[in-house]
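Peer 1: Have a look; sequence and predicted model below, questions after that.
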Amino acid sequence: MSSHSHHTIRQAILDRIQTGEWALGELIPGEAMLADEYGCARTTINRALQGLANDGVVIRKRKGGTRVCDMPVRQAKFNIPVVREQVEALGSVYRHQVTRRVEKAPPTAVQKRLGLAPGTKSLQLDTVHLADDRPFAFETRWVNTRAVPAILDAPLDEISANEWLVQTVPFSSGDVVFCAVNAGKDVAEALGAREGAAVFVIDRTTSLAGEFITTMQLYYREGYQLHSQL
């Protein structure tokens, strides 16, 4: 019998969820099957899965098995917007353009937000979201590629990082700030707005089981209104 601890098994299962082996909402193998695969006691698997359940990564139901949480809808206190859906809800045609995609060490403020050691590389992405070929929103984002290595191979010219992450990567907690800011030069140029114009921004950082996934700012063109439900 293996000497793997439940902490080791828990991390191994988490890694498989993060890399997309099991999709959001998908039923994962049962305790007996996982115990056989990892060569450990079933009680070890039980403790590992319970730890992931406590972190909000999976949902366990008696006689119903264990499923990866469908996080963006069921667990998030704020329903993360998919910009494509927002544009299409207006009756407009959606398109996006990736204007920056580079792996490098982020500035100190971003490094701290993502909990990274100095010099650790992350993926920097800038994306312009268009509605009928007019700028609708401008997204600046950093992704912790140690937590989400699969994003390096994601077809981000075909699907925006915003939508790919919402569809693919679970999260268990996050921090969201809503505010208005005066558009700096880069934001103004991306949105086709005048520099200094007041624009609405969503500033968000998400994490999974204590490891930060991404931090981003989503700037909307002038006149945007956020609608939500109580």
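Peer 2: On my side now, so go ahead.
Peer 1: From now on I want contacts and neighbour counts done on CA atoms only, so please keep to that.
Peer 2: Fine.
Peer 1: mind checking which helix or strand the residue most central in space within the chain is in?
Peer 2: What sits nearest the mean C-alpha location of the chain, by C-alpha atoms, centre = their mean, is residue 165, with 4.4 Å. Following DSSP states H and E, the helix or strand that holds residue 165 is helix 161-168.
Peer 1: Who are the packing partners of the following helix or strand past that helix?
Peer 2: Where DSSP H and E defines the elements, the next helix or strand beyond helix 161-168 is strand 173-182. Identification of packing neighbours for strand 173-182 by 3 or more C-alpha pairs under 8 Å, 6 or more residues apart in numbering; DSSP states H and E yields strand 198-208.
Peer 1: Next SSE downstream of the strand it packs on?
Peer 2: Following strand 198-208 toward the C-terminus (DSSP H and E): strand 211-220.
Peer 1: Same question for that following strand: list its buried residues.
Peer 2: 211-220 (16 or more other C-alpha atoms under 10 Å).
Peer 1: Same check on stretch 178-193?
Peer 2: Buried-residue list, stretch 178-193, by 16+ other C-alpha under 10 Å: 183, 187-188, 190-191, 193.
Peer 1: which stretches of this structure form strands?
Peer 2: For the chain, applying DSSP state E gives strands covering 58-61, 65-68, 94-104, 122-131, 134-143, 173-182, 198-208, 211-220.
Peer 1: structure B:
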Amino acid sequence: MKTAFRDIRDELRRRIIANEWPPGGLIPNEVDLCAEFNCARATVNRAMRELAEEGLIERRRKAGTRVRDVPRKQATFEVPVVRKEIEARGSRYQFTLLSREAMPAPAWLCARLEIPDNSPVLHLTCLHCADGHPYQFEDRWINLKALPQAKQADFSNVGPNEWLLATVPYTDAQISFGALNSDPDLAHHLGCKAGDALFVAERMTSFQDEPITYVRMIHQRGHQMTMRY
């Protein structure tokens, strides 16, 4: 009889609390755990993902999974849909696909996603507006090795983020926040001045260790993003 992911999660948690796997210790890989619990890799992956969300373990691609030296409470993050953000404010949403190009991945993207040199990718730039006013500039790269169907997808009316969420789940996400000074091109699209400080969110998502997408989302000054702990 196969084991449910909750049973695996609870047993792994018990081993960590009982110090069978000490802080900093390496946890057996997913293949070995699948054999031990007689289940699919996706089942073990979900159990491990929940433990990572609890802050008990740390998962790093190609480096394995370890027990955290200090358990950490992590923020709960749901990939936002900009259309829903705008409509929730009572505004009218508009989407414009600015550019689209299938190409070999540049060196910096290969390093960021840890994919082979010149891997095929799809580069998209988009503009999201609220009541006719620029709201977000989206600069997105999609790994065509992981999602070859993206090359033929129609992004003329539906943004790539919504298409991705409907097409493939994600098991891991990394997000960072920062600011940049607008260059003339961004100033043109966002209706601001060159040199203005803008809010930037960068996100990478993957599915079972396969990189899916990297995106930079650039907002007007004063934009806020909220997380729940």
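Peer 2: Arrived safely, thanks for sending. These figures come from a predicted structure and were not determined experimentally.
Peer 1: Put one on top of the other, what's the TM-score?
Peer 2: With the length set by TM-score structural alignment, normalised by the length of the second structure, the two chains reach a TM-score of 0.68; 171 aligned residues with a C-alpha RMSD of 2.5 Å.
Peer 1: can you redo the buried residues of strand 211-220 of the first structure as CSV with distance to residue 137 of the first structure?
Peer 2: What follows is the buried residues of strand 211-220 of the first structure, written out as CSV (distance: C-alpha to C-alpha, whole Å):
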residue, distance to residue 137 of the first structure
211, 27
212, 24
213, 21
214, 18
215, 16
216, 13
217, 10
218, 7
219, 5
220, 4
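Peer 1: Relative to residue 64 of the second structure, how far out is residue 188 of the second structure?
Peer 2: 44 Å (C-alpha to C-alpha, to the nearest Å).
Peer 1: So which of the buried residues of stretch 178-193 of the first structure is the closest to residue 49 of the first structure?
Peer 2: Nearest to residue 49 of the first structure among those: residue 187, at 43.3 Å, using C-alpha to C-alpha.
Peer 1: The closest one against residue 219, yeah?
Peer 2: Yes. Contact criterion C-alpha atoms under 8 Å: residue 187 of the first structure and residue 219 qualify, at 7.5 Å.
Peer 1: what's the overlap in contacts for the two?
Peer 2: The contact sets of residue 187 of the first structure and residue 219 overlap at residue 138 (C-alpha atoms under 8 Å, 6 or more residues apart in numbering).
Peer 1: tally of neighbours for residue 176 of the second structure?
Peer 2: 10 (other C-alpha atoms under 10 Å).
Peer 1: and the gap between the residue nearest to it when sequence neighbours are not counted and residue 36 of the second structure?
Peer 2: Distances taken as C-alpha to C-alpha, 6 or more residues apart in numbering place residue 202 nearest to residue 176 of the second structure, at 5.3 Å, with adjacent residues excluded. Residue 202 of the second structure sits 38 Å away from residue 36 of the second structure, going by C-alpha to C-alpha.
Peer 1: just residue 84 of the second structure next, same as before
Peer 2: From residue 84 of the second structure to residue 36 of the second structure the distance is 43 Å (C-alpha to C-alpha).
Peer 1: Then residue 47 of the second structure?
Peer 2: In terms of C-alpha to C-alpha, residue 47 of the second structure sits 14 Å off from residue 36 of the second structure.
Peer 1: Between the two, point out the one with more neighbours.
Peer 2: residue 47 (21 against 9).
Peer 1: what's near enough to touch that one?
Peer 2: 5-6, 8-9.
Peer 1: Select only the buried ones of those residues in ChimeraX?
Peer 2: Buried residues within the contacts of residue 47 of the second structure, by 16+ other C-alpha under 10 Å, are selected in ChimeraX with:
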select :5,8,9
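Peer 1: any chance of the contacts of residue 47 of the second structure in TSV, plus distance to residue 54 of the second structure and secondary structure?
Peer 2: Listed next are the contacts of residue 47 of the second structure as TSV, based on distance: C-alpha to C-alpha, whole Å; DSSP: H, G, I helix; E, B strand; the rest coil:
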residue	distance to residue 54 of the second structure	secondary structure
5	15	helix
6	13	helix
8	15	helix
9	11	helix
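Peer 1: Tell me how many other residues crowd the nearest residue to residue 215 of the first structure once chain neighbours are set aside.
Peer 2: Distances taken as C-alpha to C-alpha, 6+ apart place residue 205 nearest to residue 215 of the first structure, at 4.2 Å, with adjacent residues excluded. Look at residue 205 of the first structure: counted by other C-alpha under 10 Å, it has 20 neighbours.
Peer 1: The second structure: which residue goes with residue 209 of the first structure?
Peer 2: Using TM-score structural alignment, the equivalent of residue 209 of the first structure in the second structure is residue 208.
Peer 1: who are the neighbours in contact with the closest residue to residue 147 of the second structure other than its chain neighbours?
Peer 2: The spatially closest residue to residue 147 of the second structure, leaving aside those adjacent along the chain, is residue 212, at 7.2 Å (C-alpha to C-alpha, 6+ apart). Taking C-alpha under 8 Å, 6+ apart as the criterion, residue 212 of the second structure is in contact with 142-143, 146-147, 204-206.
Peer 1: If we use 10 Å, what do you get?
Peer 2: Residue 212 of the second structure makes contacts with 113, 121, 141-147, 164, 168-170, 172-173, 204-206, as judged by C-alpha atoms under 10 Å, 6 or more residues apart in numbering.
Peer 1: Ok, residue 172 of the first structure next?
Peer 2: 52, 54-58, 69, 71-72, 75-76, 206-212.
Peer 1: Which elements pack onto the helix holding residue 165 of the first structure?
Peer 2: Judged by 3 or more C-alpha pairs under 10 Å, 6 or more residues apart in numbering; DSSP states H and E, the packing partners of helix 161-168 of the first structure are helix 71-74, helix 83-89, strand 122-131, strand 134-143, strand 211-220.
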